[in-house]
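# Got a predicted structure plus its sequence, pasted below:
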Amino acid sequence: MLTLHQSPKLRLHRRAGWGIALAAAVLAVPVLSTPALAAAPGDPATSSSFNLKPGPDLSSAVTALKTALPTEGVQDLLDQGNRIAKTDASCTTDPFGTGDNGAVLAPARKLCWDAGDAGTEEWIPQGITGVSDAQADELWGSRKPLVTAWYDKANPALCTADSGTCPDKGVRLSFLDPETPVTGTPDGRRYRHALLVEPYFNSYGNASYRAIDIHAGGIAWYKYYLYVADTLNGLRVFDMRSILDLNPDQNASVDDTTLNGLKSNVTDESKIGRQSNIYYSHTYRYVLPQVASYKFVAAQGNSSAATCVATGAPKASYISIDRSAPTAPTLIMGEYCNSDTDHPEKGRVGALPIDDTTGLLQETGGTVTTTSAYYLPRDLTQGAARYNGMYYFNRSYLDNSGSLRRATITNGRLVDYGSNITNAVGPEDLYIEHGQSMPGATQYLWSLTEHRADTTAGCTDTGSPCGRVLYAHRLSDILARP
């Protein structure tokens, strides 16, 4: 079972017995493993290993659910934000500290979750994306939302007879507007959770849905579609036009009447989906059903261990969108690997084309054909983004200070660019706010941290502090580093 300060990438990939001290050293000064490899870190990888094919058609179940439950849009969720994040100076959580080498890169922007989300043991934040991925003008209506993903740790040790934390609720999203102050609270920003669900027809032929038990280590939003990494399988796809509202009257104490004359209940934490003609949601007002999926064509070469293999389908550990011109829109996918001398693989990163007309991945003959793939220069990679030919990688292990690495394609290989940049403890997925829509706009590299602040050994107030924040570095600050 995952302990508090194990990287949640290790929820599926933890290899027992690897020392924290060794990990800290690897993060500070990584050394290539001595065993001979078929391909060295940074070499081109077999692109076809990343190829995908569409999964089962879920449209009929989603259509049936939308005739039963009303739909809302992203702006509605932002308007109905029932939690408040604090921003910048009012966000006092600081997971950056001094770093392992005293040269930490402080963020240009930072937001703190409310107390419940900052301290929950049940939910672990992982993925991040935003409207700059989704829209060329970087606006959803008049808003600039960020979206993050959390997975349910579902630890039996957290359960009591009536706590309601025992059911594995799967994955939830947080929709947050970092730009619009809360009325009367200038340092506050509203946000709202929504639960991801998988639709299906139950044994009575009625449309229902269930929780999605995946890690959600990376998410990426393009046009209406939200892509979610499904580690050993590929990608799950959700449509922002299909957000279902189980409590439109905003009175949770009374079950609402649904569009098909049944009821919806947002007070019973133990139930999900349609049961006895009532729709449940583990108490979440909003649920977002999956509309599609993409499966790896190649056989999966990896198991649930943290270590990776060099061939076969990769793990979909994290994803992002490359919108840099003149590059066609591209989904970047990479894998987390906890390597050692017995398992020297660092992981791979690939690029998948997006059809800009539909917002879905571009298929040729029923296959999404990868445009490029490389072995990663470094292991322990928790997030990747690419912009104007520069790759950015977040690396972290347990409660050590993380590191931000850069790399470029040089002489046909993906090689390190510049030196290590020390950043927050527990950094995860990456998202680029590209600023292309407005001349002179600041470009940001966004991420988020996973560890809640507490007194667990290894987390300190200075060198390696823990705490959950959303944060952004200016791209110009990163590129100015040697």
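Thanks, I have the structure now.

# From here on, just use CA atoms for contacts and neighbour counts.
Will do.

# Give me the helices and strands touching the lengthiest strand in the chain, please.
The longest strand of the chain (DSSP state E) is strand 188-201. Other helices and strands packing on strand 188-201, by 3 or more CA pairs under 8 Å, 6 or more residues apart in numbering; DSSP states H and E, are helix 59-68, helix 74-79, strand 83-87, strand 171-176, strand 207-211, strand 286-296.

# I would like the residues contacting the third one, please.
I take that to be strand 83-87. Residues from elsewhere that reach strand 83-87 (CA atoms under 8 Å, 6 or more residues apart in numbering): 109-114, 178, 187-192.

# Export those residues as CSV, with columns for distance to residue 99 and neighbour count.
CSV is the format used below for the contacts of strand 83-87 (distance: CA to CA, whole Å; neighbours: other CA atoms under 10 Å):
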residue, distance to residue 99, neighbour count
109, 18, 18
110, 17, 24
111, 20, 24
112, 20, 24
113, 22, 22
114, 25, 17
178, 26, 21
187, 27, 18
188, 28, 25
189, 28, 24
190, 31, 24
191, 30, 24
192, 32, 23
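
# Switch these over to JSON lines; also include distance to residue 377.
As requested, these are exported to JSON lines (distance: CA to CA, whole Å):
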{"residue": "109", "distance to residue 377": "28"}
{"residue": "110", "distance to residue 377": "29"}
{"residue": "111", "distance to residue 377": "31"}
{"residue": "112", "distance to residue 377": "32"}
{"residue": "113", "distance to residue 377": "33"}
{"residue": "114", "distance to residue 377": "37"}
{"residue": "178", "distance to residue 377": "33"}
{"residue": "187", "distance to residue 377": "40"}
{"residue": "188", "distance to residue 377": "40"}
{"residue": "189", "distance to residue 377": "38"}
{"residue": "190", "distance to residue 377": "39"}
{"residue": "191", "distance to residue 377": "36"}
{"residue": "192", "distance to residue 377": "37"}
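
# hold the first one in mind and look at this next one:
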Amino acid sequence: MKQRGRHRRRRRGQALRATLAGTALALTAAATLISTSQATGSNSPGGLTALRSSSAAQQLRLHENLTSRDTLDTLSGNMGGNVGVDGVLDDTDHAMRNTADCTAGERGALPVEPTATRAYCWDDADARTGQWRPRSVTTSGDADGSGRWGTRPVILAGWTHRDGQAAAPTRDEGLARIAFVDATDPDALTYRWVLLVAPRSGGEDFTAVHSGLGGMAWYQDKLIVTAAHGEGLLVFDLHRLLRADVDSGAVGRVGDGYSAAGYRYVLPAIGSYDPEGGACTRGRDRAVPCFGSLSLDRTTAPDSLVATEAAGGRSERTRVWRYAFSTAAYRTGLLADAQGHVDAVEAYSTKGTGVSGVLSHRAAGAHETRWYTVRPSDSRARHGSLWRQTGHGAEAATCTADQSHACWGLGTGSLSYWQRTGELWTLTDTTAQRVLYAVPLSSVDGSLE
């Protein structure tokens, strides 16, 4: 609460800094001249090739497994009832820094072309921790056509525990947490961490969820994220956010209460979507793909969940595909087919490798859907590229400084399109250069035309 008070007292100064920040972003772009062209050569991921065989369809098929309502209700009852998204946002305890308050290194992670119109940096501790990495983003613009959850615009950012030190407890590796960001005041974003968990013992207990969080999508009242090692998907109900009442390093039931490794709030999984073909594999024998990134497409009928497989070898093609969401009133936010089977309704392969983000979007009046894929550079010190692909080819902005396509953000993760504002949201994951930012999708397209 003290942080929020200080933030309010600083708003007048921040308004000026926000203006200066916009100028700074524009100057950053002006410092590097840009030309755009049809991308050619070995760096291009090429056009999309449709996958229509029955074997390809089988490899992408999922099976739905939902936790019983009794189990979920038992856990909610034991923990004092659901607090919902508003309950978490009413209790934010971290403040994001506006662009002017970001370091020069953080601003250096932003795209060169097109330039970001909004950018925020995490508080100092989260910006510099080596134990956690930001991986994915989704927003209330995905959840609802109004762009709000209730009365507030909200951003969710998924982080995963990646310590990599021998002394670190192995039980912590792969822990997943989400920053619930209140974006009501665009000059004063605040957030609270929520730990992802899974019910156990009929709802009497819970355990930590382990996930790389390479992708997530918030649709209606459900949040879908990639499971551990990309083996399927996990589903969460945003109505079922719960508050832990024991402050300790344990995860689960402690005596008569519940602890969440020091976090105040938890979000329990309500189910999963598992590959029917068995465990996913990487490398040359990857018949069943591991999930990499996720996003939502509201331009299909019905709305759909878009996915790409996790990065494989640099010489292998990458698959991108989509699943339709159910239109049944009693299956809000779930994928189609109440019988438990979920089939991809569209699938392609691309020469693009190492894809960290994917988005599909069909503009009004357009003849075909455009697929946008993010490809980080081989070097973590070099910007990545954002490609727009169709069945006819691929395009990316070309930076005249070195005639490369490395014009996108540095180490960027998944993509999320906020339809009401026309903004494409993403985040960077390099330590001390972590930025949450937005670029108008029209600017992305404009840089290619």
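Cool, the structure landed. A quick note: this is a predicted structure, and the numbers were derived from the prediction, not measured.

# contacting residues around residue 157 of the second structure?
Taking CA under 8 Å, 6+ apart, we find residue 157 of the second structure in contact with 134, 135, 136, 137, 138, 178, 179, 180, 181.

# Excluding chain neighbours, what is closest to it?
The shortest distance from residue 157 of the second structure to any non-neighbouring residue, by CA to CA, 6 or more residues apart in numbering, is to residue 137 (4.5 Å).

# ok, now which ones touch the alignment partner in the first structure of that neighbour?
Residue 137 of the second structure maps onto residue 128 of the first structure when the alignment is built from TM-score structural alignment. When contacts are counted by CA under 8 Å, 6+ apart, residue 128 of the first structure is found next to 146-149, 218-220, 429-431, 446-448.

# can you do 7 Å?
Shown in contact with residue 128 of the first structure (CA atoms under 7 Å, 6 or more residues apart in numbering): 147, 148, 149, 218, 219, 429, 430, 431, 447.

# how about the helices of the second structure, start to end?
Along the second structure, the segments classed as helices by DSSP state H run 2-9, 11-31, 54-60, 69-78, 84-89, 104-107, 124-128, 140-143, 441-446.

# can you put the ones you listed in CSV and add mean neighbour count and distance to residue 275 of the second structure?
What follows is the helices of the second structure, written out as CSV (neighbours: other CA atoms under 10 Å; distance: least, CA to CA, whole Å):
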stretch, mean neighbour count, distance to residue 275 of the second structure
helix 2-9, 12, 44
helix 11-31, 15, 43
helix 54-60, 15, 7
helix 69-78, 16, 23
helix 84-89, 18, 30
helix 104-107, 17, 38
helix 124-128, 16, 34
helix 140-143, 24, 24
helix 441-446, 16, 32
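
# For those, could you give me CSV that also reports distance to residue 211 of the second structure?
Shown next, in CSV, are these (distance: least, CA to CA, whole Å):
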stretch, distance to residue 211 of the second structure
helix 2-9, 30
helix 11-31, 34
helix 54-60, 20
helix 69-78, 21
helix 84-89, 21
helix 104-107, 26
helix 124-128, 19
helix 140-143, 21
helix 441-446, 29
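
# The aligned residue in the second structure for residue 217 of the first structure and residue 357 of the second structure, how far apart?
Residue correspondence to the second structure (TM-score structural alignment): residue 217 of the first structure is matched to residue 214. Distance, residue 214 of the second structure to residue 357 of the second structure, using CA to CA, to the nearest Å: 8 Å.

# between these two, what contacts are shared?
Common neighbours of residue 214 of the second structure and residue 357 are listed as 293, 414 (criterion: CA under 7 Å, 6+ apart).

# For residue 387 of the first structure, give its distance to residue 321 of the first structure.
9 Å.

# Residue 374 of the first structure now?
Counting by CA to CA, the gap from residue 374 of the first structure to residue 321 of the first structure is 17 Å.

# before we move on, the earlier item: so which of the helices and strands packed on strand 188-201 of the first structure is nearest residue 275 of the first structure?
In terms of CA to CA, the element of these nearest to residue 275 of the first structure is strand 207-211, at 8.4 Å.

# with the second structure superposed, average distance for the closest one?
Mean deviation of strand 207-211 of the first structure relative to the second structure after superposition (mean CA distance after the TM-score superposition for the first structure): 0.9 Å.

# packing partners for that strand?
Packing partners of strand 207-211 of the first structure (3 or more CA pairs under 7 Å, 6 or more residues apart in numbering; DSSP states H and E): helix 59-68, strand 188-201, strand 272-275.

# what's the matching range in the second structure for the last one?
Read that as strand 272-275 of the first structure. With TM-score structural alignment applied, strand 272-275 of the first structure matches the range 251-254 in the second structure.

# ok now the matching stretch, how far from the chain's centre?
Centroid separation for stretch 251-254 of the second structure versus its chain: 28 Å, with CA atoms, centre = their mean, to the nearest Å.
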